[in-house]
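K.L.:
just to be clear, the model below is a prediction. Sequence and coordinates:
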Amino acid sequence: MKKICCYLIFCLLPLLSLGQEPNEKTLLWEISGNGLQKSSYLYGTIHVICPDDLKISATTKTAFNKTEQLYLELDLDDPELSAQMQRSMASNTHLKNLLKANDYEQLASFFKDRTGYSIDMLGMIKPFYLLSYTYSPMIGCNQPISVEKHFVEMAYKQNKNIFGLETLQDQLSVFEKISQRKQADMLLGYIKDFEKMQESFQVMLKEYKEENINALVKSSSNAYSERYEYLLLDRRNKYWVKKIPKISQEKSTFFAVGAAHLAGERGVINLLRQKGYTVTAVINE
C-alpha cells in the first residue's frame, strides 16, 4: 500500500512562436513574460525509476533554488493523501469475479512468480492499482522511486511549501470512468504482454534519460487509445494551464509533472505559449 502512495522583464511571446511545439531535448523549461515579475520553471518527471537512474542536474537544482514553492501533480505533502488513496483502492467485488477462471489463474501465477504476492490476498483492490505491484519486476530493481519524491525532499530542506495542481479525486476520476471489469481485462492484457511492456518501458526510460520529451510523448501516446490519451493527458493539461499562470503570478514556482505532459501540440509547453507566455528550454551546462 505504501509504495502506491508513496511535476522576468515584461516581454510578450513573439508571434512567430505561437503554437510551435518544443524541439529541444531538455526536461527543464523556464516560464517568463506576459506580466510575470519572476520566472517560474516547468520540469518533466518520470513517476517510477530505479534509484541508480535518478539524476537531477546542477542546472535543475539551480532553477529549483531560485523558486519559492513546489507544485506537483498532487500535493504529496498532504497527510490525508495516503488514507484517501487506500479508501479509493478498495473494491466492492473480488478480482476473481471480474475474470474467467483460467484468466484469473494466469494472473495468480504471474503475481506469485514475479512479485511474490498472492492475488487472492490482493483481490479486493481495484485492478488498476494492482499494476503498482508489477513495477519492480518491470523496471528491474527492488525499490523503485519517483522523481517527485526527490523534489519533495529538496523542498523540505529549503522550507518550501508543496502544493498540487489537482486533487487526488481529480486524478482518480479518470479511472472511475473505466469499469472495474474493463480494468481487469486491461490488467490481464498487461500481464499477457509483460515482456513487451518491459521493452516499451526501457525505450521510454532511454528517451527520458536523453531528455527527449517529443519522443517520450509519442511513446506514451502509443500506449493509450485515443479516448484514454484525452483523459490521462490532454484534459489534464488544459486544466493545469488554467492554473499555472495565476500561481506563477503570485510566486516564482517550480512545477514538476510527468514528462509526457510537456511536449506535443496539446502539451503544457505549447498551451502556455498560446496564452502568451515565453517558455524557453533550459539546457544543462
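P.N.:
Sure, I can see it.

K.L.:
contacts and neighbour counts: CA atoms only from here.
P.N.:
Will do.

K.L.:
ok now the helix or strand hosting Lys182, how far from the chain's centre?
P.N.:
Counting by DSSP states H and E, the element that carries Lys182 is helix 180-192. Averaged C-alpha coordinates place helix 180-192 at 21 Å from its chain's average position (CA atoms, centre = their mean, to the nearest Å).

K.L.:
need the contact list for Lys242.
P.N.:
Contact partners of Lys242, counting by CA atoms under 8 Å, 6 or more residues apart in numbering, are absent.

K.L.:
can you tell me how far it sits from Glu207?
P.N.:
Counting by CA to CA, to the nearest Å, the gap from Lys242 to Glu207 is 28 Å.

K.L.:
check which residues of the helix holding Lys182 are buried.
P.N.:
Counting neighbours by 16 or more other CA atoms under 10 Å, one finds that the buried residues in helix 180-192 are 180, 183-185, 187-188, 191.

K.L.:
state the pair within those that is farthest apart.
P.N.:
Among the buried residues of helix 180-192, the pair separated by the greatest distance (CA to CA) is Gln180 and Ile191, at 16.3 Å.

K.L.:
now Ser173: how far from Arg181?
P.N.:
As judged by CA to CA, Ser173 and Arg181 stand 16 Å apart.

K.L.:
what do you get for Asn23?
P.N.:
As judged by CA to CA, Asn23 and Arg181 stand 40 Å apart.

K.L.:
Asn65 now?
P.N.:
For Asn65, the distance to Arg181 equals 46 Å [CA to CA].

K.L.:
one more structure, for comparison:
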Amino acid sequence: MKNIKLLLIVFIGFSAVLCAQTKKATNSLLWEISGNGLKMPSYLFGTHHLIGAKFADTMKVLQEKLKSADAVVGEIVMDSTTQTKMAPFLVMKNNTLDSLFTKAEYKEIENYFKSKQPGFELKQLNNFKPAMVAIMMMLFESPDMLKDIGEGIDDSFQKYAKKNGKSLYGLETAEYQGALLFDSDLQKQKKALLKSIREVDKSKQKMEELKTYYIAQDIDKLTELFKIEDEESKEFMTELLKNRNNRWLDQLPAMMQKQSLFVAVGAGHLVGNEGLIKGLQAKGYNLKPVATN
C-alpha cells in the first residue's frame, strides 16, 4: 500500500459528479477568520481527501490566501514516516479474519471481492482488521477515483509549505488517527464490514453525493449529509467529528495569535452546529466565506 493515508480516508468517505450551478455566497469551502484580537487573518479550507490537487489549483483566490499565510496546518503532518506509524494499527494481534467470522460470513466477504476481481483470495487479507478490509472494499468500488486523484489536496498544501519555507503543523498525530480508525472493538468492526458488503450500493451512492456537493461547494448539502442518522455509527462519528473539532478549537486560537494560518482539514469538520465554523464564531471570531475564483 503505497499511500496508507489515502486508504484511511476512504473510510470517512467522499465522491462523484460535477454539477454546474451558481454557488451562493455562503457556499464556499474557504473561510476567512478575523477579529477577537487577531493581528492578521487566518484561513480555513475544507478539503476532500480523495480529490486531486488540480481542483484547488484552479482557485486563484485560494492560492493567493495560501501564499499570504505564514503557516499551513493540517489534520496530521504527512511525511515519509506516516505509513510506518499507522501500519501497526491495521493488523490484528492473535486473531485472523477466518477466525473472527463464521464460515458463511467469511465466504460472503470473499464472494464480494471475487465478484470484483476473479481469483481473489481473502486469505491475502487474513491478518488485517475488518475496518481495513472495509476500506479496501470501497477502493474496489471506486477504482477510477484512485486512478484520477494523483496528488491529493491535503498533501499539495503541505508540500507547498515545505517548498516555500512556511511553518507546517499537524493538529494531531498519525498514531492518533490510526487508533481512531482501527482500534475500535473487533466485533463492531465485524458488524460494520458485513453491513458494508450487504449495503454496498447505498454506501457508494453516498460517496457519489458527497463528491458532487463538495465540488459544488454546497455547504448546506454537506451539512445535511454529515448528520448522523445511523445509531450504530453515532459513537464513532462523534469522536471522528465533534470531539476532534473540540480539541482543534482548543489549539487554534493560540496558533492564530502568533501567525497567519492556512488551515486545511476535511470539509466535514467545517459544517454543522458542532463544526469549526460555528465553533470559532462561538469563541468570538468573525468568519466570512471567500469566493475562491
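P.N.:
That came through, no problem. Here the structure is a predicted model, which means the values were calculated and not measured.

K.L.:
could you list every residue that touches Ala131 of the second structure?
P.N.:
Taking CA under 8 Å, 6+ apart, one finds 181-182, 189-190, 192-193 in contact with Ala131 of the second structure.

K.L.:
coming back round to it: would you reformat the buried residues of helix 180-192 of the first structure as CSV and include distance to Thr278 of the first structure?
P.N.:
What follows is those, written out as CSV (distance: CA to CA, whole Å):
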residue, distance to Thr278 of the first structure
Gln180, 42
Gln183, 40
Ala184, 43
Asp185, 43
Leu187, 41
Leu188, 44
Ile191, 43
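
K.L.:
wait, which of these is closest to Pro51 of the first structure?
P.N.:
Within the set of those, Ile191 lies nearest Pro51 of the first structure; the separation is 24.5 Å, counting by CA to CA.

K.L.:
in the second structure, what residue corresponds to that closest one?
P.N.:
Residue pairing (TM-score structural alignment): Ile191 of the first structure is matched to Ile197 of the second structure.

K.L.:
now do the strands in the first structure.
P.N.:
Here the first structure has its strands, by DSSP state E, at 28-32, 40-45, 69-72, 161-164, 253-258, 278-281.

K.L.:
Met121 of the first structure is nearest to which of those strands?
P.N.:
Between Met121 of the first structure and those, the shortest gap by CA to CA is with strand 253-258, which sits at 31.2 Å.

K.L.:
what span of the second structure is the closest one aligned with?
P.N.:
Taken onto the second structure by TM-score structural alignment, strand 253-258 of the first structure occupies residues 261-266 there.

K.L.:
post-alignment, that stretch versus the first structure, mean distance?
P.N.:
Between stretch 261-266 of the second structure and the aligned residues of the first structure, the post-superposition mean distance stands at 0.7 Å (mean CA distance after the TM-score superposition for the first structure).

K.L.:
quick one: contacts of that stretch?
P.N.:
Applying CA under 8 Å, 6+ apart, the set of residues contacting stretch 261-266 of the second structure from outside is 41-49, 65-66, 69-75, 154, 157, 255.

K.L.:
quick one: stretch 277-286 of the second structure aligns where in the first structure?
P.N.:
Under TM-score structural alignment, the alignment places stretch 277-286 of the second structure onto residues 269-278 of the first structure.

K.L.:
residues contacting Ala267 of the second structure?
P.N.:
When contacts are counted by CA under 8 Å, 6+ apart, Ala267 of the second structure touches 29, 45-48, 214.

K.L.:
swap in 10 Å and give it another go.
P.N.:
With contacts defined as CA atoms under 10 Å, 6 or more residues apart in numbering, the neighbours of Ala267 of the second structure are 14, 29-30, 44-49, 214, 217, 219, 222-223, 226, 275-276.

K.L.:
what's the answer for Arg227 of the first structure, then?
P.N.:
If a contact means CA under 10 Å, 6+ apart, then Arg227 of the first structure has Asp234 as its contacts.

K.L.:
next: the one 5 residues further on.
P.N.:
Leu232 of the first structure is in contact with 171, 174-175, 221, 224, 261, counting by CA under 10 Å, 6+ apart.

K.L.:
give the aligned range of stretch 102-110 of the second structure in the first structure.
P.N.:
Counting by TM-score structural alignment, stretch 102-110 of the second structure falls onto residues 100-108 of the first structure.

K.L.:
quick one: buried residues of that stretch?
P.N.:
With the criterion 16+ other CA under 10 Å, stretch 100-108 of the first structure contains buried residues 103-104, 107-108.

K.L.:
sounds good, over and out.
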